[in-house]
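>>> A structural model of the following input is requested.
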Amino acid sequence: MKFPSLAAMAVALPFLLIALSLDFAAAQIGIAYGRNGMGLPPPPRVVEILKQHNIQRMRIFDTDRATLDALRGSDIEVTVGILNPDLGPLASDPNAAVSWVRENIQPYHPDVKFRHVVVGNEIMPENPDTGMFVPLVLPAMRNIHDALCAVPGLRDAAVKVTTAVSTEVVDPSSNFPPENGTFRDDVAPYLDPIVGFLSDTGGPLFASVYPYFAYVADQMGARVIDIRYARLDPDFPGVTTMYGNTYKNLFYALLDTVNAAVDKSIGKMVSTDAGNRTPPDVVSGESGNPTLRGHGGGRSTVGKNSGNEVAAEAVEGGDMGTTENAARYINNLIQAAKCGTPLRPGRPIETYIFAMFDESDKPGDEAERNFGICKPDGETKYPINFN
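The predicted structure is shown next:
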């Protein structure tokens, strides 16, 4: 075999590193797969569709057996979830967590590549629908983590335990500039210990990041957010904060409000702990744009500035909930995820597009039923470049 010269290797190395970095960045994109609709394809076909589009990560919100069976041998990494009503026994009884892992994870490992277990979804203390679950989240996370670590193969696979929050956990008075992000007073006692647990175990925090809902809420009120900022258009000049950071889009701004809140939470711990702590990564556990507009109700408006910093010029475009705007948002999101935010520069953002399909039976606003990027036959609703 003839080996390349050192000069040839020196020329080729930068291109190889670029190719590897692009592959790594592309691998940050996953898709959230919900099944609350009629006429959707069966899980084996769903896995085929993911492979067709070279999507290497999937998030489901439970541990659906048909989906996990379909993922066997696919090399697609999956994030599974534990529903809010199921937290009680897992929080109170470590043996229940052991049984949960034995029934929902072990039968599929290592044929299925588990990435995260999300314990609870968007639980808020003052929300009457979720407040009762607040004291259950961290104990359930601890018990599931311990149960996973007790299984050698799963411990070696480093399956991370986390929970998912909305951007509503950030105090609205601190959401602009993003660097000022702080957890709400009612949320901090709940989330600070969870942030500490994630720092200790190396797990990320999942956050649902939706510029669409912030924009729609703004259009009903102050009308200061430029649609290009909300759509993540790369030609938007950006918004420069008093700290000198330029936010090119609302996705970065929303994500950094949570990053800043996490940093401040860690800062409080460092001031009382003997050692240093590393803030957990913040994963964009959901982000998307519907092809049909509803009324924007029930979702976060965090990131909507109360001043005029975002209103560099008149708001244009009006309605975000269209096929054209959804296409622009999703394609821009895929590119934005390859880069870091101003508070996390140079770090690709693990991001899960919401959602794979429209979900006709999903309750709530009409927009909630129209976030799908794929038709049931696997074709995308609009052209998408997943690279």
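
>>> use CA for all of it now, contacts and neighbours both
Fine.

>>> Please enumerate the strands of the stretch 101-250 of the chain.
For the stretch 101-250 of the chain, the strands defined by DSSP state E, counting those that start in this stretch occupy 113-121, 160-166, 205-208, 239-240, 246-247.

>>> what angle do the longest one and strand 160-166 make?
So that's strand 113-121. 40 degrees (axes from the mean of the first three to the mean of the last three C-alpha atoms, to 10 degrees).

>>> Can you list the neighbours in contact with strand 113-121?
61, 75-84, 87, 105, 137, 140-141, 158-165 (C-alpha atoms under 8 Å, 6 or more residues apart in numbering).

>>> List only buried entries from the residues you listed.
61, 76-82, 84, 87, 105, 137, 140-141, 158-165 (16 or more other C-alpha atoms under 10 Å).

>>> I have a second one here; can you model it like the first so I can compare?
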Amino acid sequence: MKRSSKQHLMLIAIAMLCIHTADAKTGVCYGTLGDNLLPPRQIINLCKRHNIGNIRIYNPNPAILKELQGTNISVIVGVPNDEIQGIATDPSLAKSWVQNNIHKYQYVNFRYISVGNEMNPSDNPNIAPYIPTAMQHISDALEAARLRRIKVSAVLSMSVIGVSYPPSAGAFRPEFRESFIDPIIKFLLKTHSVFLIDVYPYFAYASDPTNVPLDYALFTSKSVVVRDGAYKYQNLFHAMVDSVHAALEKAGGAKIKVVVTETGWPTAGGVGTTVSNAFTYNSNLFKSVTRGTPRRPRKPLDTYIFDLIDENQKTPELERHWGIFLPNNVPKYHLSFTA
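Predicted coordinates for the structure are as follows:
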């Protein structure tokens, strides 16, 4: 279709990709490990201006929650890792946590509460065993506060998947099943909640750029890269998510919806880290989530980009460069969220 000169000039001037995400909820992670970040009011206003309707925060930051009141921006809020054991062993702590951090903010649109972040029993042996019980206690506290609409889950890392290739072979690590994965799946089924997981094609590419094609990681492959029976994959993100779907099926959780709570591409500090690649990844990511995955076609995949703004106190250096925006709220590249 031929564009008018006015439309053409507007596209050049704005250099903005508008992404229509159908029923998929797309959002960003709002991390706060920076000493040069603007106040929460300015950052929440930034989200409003850019039509960012869904965010994830890693703890119940009072200043952020205050600014979210009345905005209709949905939020996933985390129970910090160091509070999990106490909540699991003392239900009264779960009740006070819900009262102080959830019930107190009646005009915040809470979507999920995540008990812990990037958990697995190998890396977190002193915390992970308490997660299923802590999830139940937080859920009970929400029920008592008449907030049952808010679902509880836990954000896991891809390291809980022992086999991921081909995607249909996806399976949880057997040593995690009995005391960790299976109780979580049972809880999610009982409460009709969702499976939260962080999915990073970037790290798969960066660890083996010779054998993981960049175009496969960036959604730009022109042809099928992986054939897995009836399923065909042109991008690594879909393959990784479908390995999670396959693992859930094998563990009795086929009905559980997967939500990707972190994904993204850094702009500096490592292999393939450019602004152009970050824009390509995130813009193509948003197009892809409307279609679902080969294993779950036509089922939009809720996805959160990491990170909203660069966090200069994270380590190593690579971790400081995932933001869509610089600390002064200036965009690195123009990515528009359209509901």
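
>>> What number of residues are in the vicinity of the equivalent of residue 37 of the second structure over in the first structure?
Using TM-score structural alignment, the equivalent of residue 37 of the second structure in the first structure is residue 40. Residues near residue 40 of the first structure, counting by other C-alpha atoms under 10 Å, number 19.

>>> Please report the distance of residue 40 of the first structure from residue 387 of the first structure.
25 Å (C-alpha to C-alpha, to the nearest Å).

>>> Then residue 38 of the first structure?
30 Å.

>>> For these two, indicate the residue with more neighbours.
For residue 38 of the first structure versus residue 387, neighbours defined as other C-alpha under 10 Å are more numerous around residue 387 (16 against 11).

>>> Touching, the more buried one and residue 26? I think so.
Yes. Counting by C-alpha atoms under 8 Å, residue 387 of the first structure touches residue 26, with 5.8 Å between them.

>>> quick one: terminal-to-terminal distance for stretch 61-78 of the second structure?
Separation of the first and last residues of stretch 61-78 of the second structure by C-alpha to C-alpha is 10 Å.

>>> and the counterpart of residue 102 of the first structure in the second structure, how many neighbours?
With TM-score structural alignment as the criterion, residue 102 of the first structure lines up with residue 99 in the second structure. Number of residues near residue 99 of the second structure (other C-alpha under 10 Å) recorded here: 15.

>>> Then the one 5 residues further on?
Here the count is done by other C-alpha under 10 Å, and residue 104 of the second structure has 12 residues near it.

>>> And the one 10 residues further on, by the same measure?
Residue 114 of the second structure has 25 neighbours, counted by other C-alpha under 10 Å.

>>> what do we get in the first structure for it?
Checking TM-score structural alignment: residue 114 of the second structure goes with residue 118.

>>> same check, this time on residue 200 of the second structure
Checking TM-score structural alignment: residue 200 of the second structure goes with residue 210.

>>> Touching both of residue 387 and residue 26 of the first structure, which residues are there?
residue 334.

>>> how close does the match of residue 37 of the second structure get to residue 322 of the first structure?
For residue 40 of the first structure, the distance to residue 322 of the first structure (C-alpha to C-alpha) stands at 22 Å.

>>> Check residue 358 of the first structure too.
Taking C-alpha to C-alpha, one finds residue 358 of the first structure at 14 Å from residue 322 of the first structure.

>>> so residue 287 of the second structure, which of the three states?
Here residue 287 of the second structure is helix, with the state taken from DSSP: H, G, I helix; E, B strand; the rest coil.

>>> Map it across to the first structure for me.
Checking TM-score structural alignment: residue 287 of the second structure goes with residue 335.

>>> how near is the equivalent of residue 195 of the first structure over in the second structure to residue 201 of the second structure?
Under the alignment (TM-score structural alignment), residue 195 of the first structure pairs with residue 185 of the second structure. Between residue 185 of the second structure and residue 201 of the second structure the distance is 24 Å, computed by C-alpha to C-alpha.

>>> That concludes my questions; thank you for your assistance.
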